[in-house]
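**Student:** Based on what follows, work out the 3D shape:
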Amino acid sequence: MQLSDSTYSEITTLCKQGDALVEAGDLDLGKQKYISALRLLPENHREWEAATWIYVAIGDVHYRLQNYDKAFKCFFNAVQCPKRLGNPYIHLRLGQLHYEQENFEKAADELTRAYMGAGIDIFMEDDPKYLEFLETNIEI
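**Tutor:** Down below sits the predicted model:
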C-alpha cells in the first residue's frame, strides 16, 4: 500500500519541520510536528512504513527528555510497523531503554543486535555506558 502523493508530501514536510525544531533544541514543538504527521496516516497506521520512522522520531524526543517509558512505547510501536525488523537503530534505542529500566538481559540482546547490524559506530554518539555494558556481554 502506498500513501497518496499529497499525504506523503505533507507527512514528510511535517517530519522535516520536526527534525529542524529538534535540532534547534525545541524538542516539544518538534514532537508536536511528528504527532501531526502520524495523525495524517490512514486508519491502521501501523501498516504504513511512514509510521515506523515517525514513531522512531517521537521516541527519540522522549529518549532525549529521559522520558524512558514513553520512549519505550514509541519504539515498541515502531517494531509493529513495516521495515522495522533488523533495523540497528531501533535495536540500539530498545537496548538503551531496557538498560535504563534495568532489564539487563533484554538490553544485552537488543544492543547486540544493534552492534551486529551496524558495528561499533552506532554507539559513538550516545553515552559510552551502553557500549561498556555491551562489552561485558560480548567480545567486541
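**Student:** contacts, neighbours, all on C-alpha from now
**Tutor:** Will do.
**Student:** What's the first helix or strand after the helix ranked longest in the chain?
**Tutor:** Secondary structure of the chain per DSSP state H: the longest helix is helix 5-23. Moving toward the C-terminus from helix 5-23, the next helix or strand (DSSP states H and E) is helix 27-39.
**Student:** structure for this one too, so we can compare:
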Amino acid sequence: MRDGRRNKKTVNGKLSPRFAKKVIRKTAKGNRIESYGNAKRAEKIWRRAYNAIPEPKNQFEQSVWLEIFLGDIFFSSQIYAEALPFFQSAYSNISGKGKSNPYVHLRLGACLLETGQHDEAIDHLWRAYQMEDRQFFRGTDLKYLDFLKSNLNLSM
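**Tutor:** Below is the predicted model:
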C-alpha cells in the first residue's frame, strides 16, 4: 500500500486501466526505439512490459502484442525455435486476439515450417491465407506461400 491506495494490476479479470496504459506506453516506447534500429533495446523494454503482466498472461489481450513483437525479434534474426513459443502464446491467448490475427498465423506457420513441423505449418499458413489472401504474403519470404501452394495444390 502506498499512500493508502493499493497498486492493482487487475480489476475484474482484466488489466486495470491505469496498468494497461502503462503497458501501452512501454510498448509504444519499444516500437519507437525499434524503428530507429535498436532492436536489442526495444526487446528489453518489451520484455519488461511483458514480464510485468500478471500470470496467467494468456488471459490478457495486451500480452498478444508483446508476444508478437518479441517473436518478431527472434524471427527477423532467423532464430525460429526462440520465436515459436511467443507466436504460440499469442495464438492461444483466451482474448481471441491471436486466433483472429492473420499475422500471428503467418508467423506461427513460418516458425513451424522452419522447425520442421510441416503439418501444423500448413494449417496456420492456410488460415493466414484464408483471412487475407496471397497479397498478405508479399512482405515475407515467398517460400511460405510456395510451401502452402505445393502442399494444398493451389493454383494462384
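**Student:** TM-score for the pair, please.
**Tutor:** For these two chains in superposition, a TM-score of 0.91 is obtained (TM-score structural alignment, normalised by the length of structure 1); 140 aligned residues with a CA RMSD of 1.4 Å.
**Student:** Specify, as a residue range, where stretch 71-81 of structure 2 falls in structure 1.
**Tutor:** In the comparison with structure 1, stretch 71-81 of structure 2 aligns to the range 59-69 (TM-score structural alignment).
**Student:** before we move on, what about stretch 118-134 of structure 2?
**Tutor:** Using TM-score structural alignment, stretch 118-134 of structure 2 pairs with 104-120 in structure 1.
**Student:** do the same with stretch 17-26 of structure 2
**Tutor:** Per the alignment by TM-score structural alignment, stretch 17-26 of structure 2 matches residues 5-14 in structure 1.
**Student:** mind listing the helices for structure 1?
**Tutor:** Using DSSP H, helices in structure 1 cover 5-23, 27-39, 49-64, 68-78, 88-100, 104-118, 129-135.
**Student:** Format these as TSV; extra columns: mean neighbour count.
**Tutor:** TSV is the format used below for these (neighbours: other CA atoms under 10 Å):
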stretch	mean neighbour count
helix 5-23	17
helix 27-39	20
helix 49-64	22
helix 68-78	20
helix 88-100	23
helix 104-118	20
helix 129-135	16
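**Student:** Just want the most central residue of structure 1.
**Tutor:** Nearest residue to the geometric centre of structure 1 (CA atoms, centre = their mean): residue 56, 2.9 Å.
**Student:** residues contacting that residue?
**Tutor:** Neighbouring residues of residue 56 of structure 1 by CA atoms under 8 Å, 6 or more residues apart in numbering: 74-75, 78, 90.
**Student:** separation between it and residue 122 of structure 1?
**Tutor:** To residue 122 of structure 1, residue 56 of structure 1 is 15 Å away according to CA to CA, to the nearest Å.
**Student:** same question, residue 72 of structure 1
**Tutor:** Distance, residue 72 of structure 1 to residue 122 of structure 1, using CA to CA: 19 Å.
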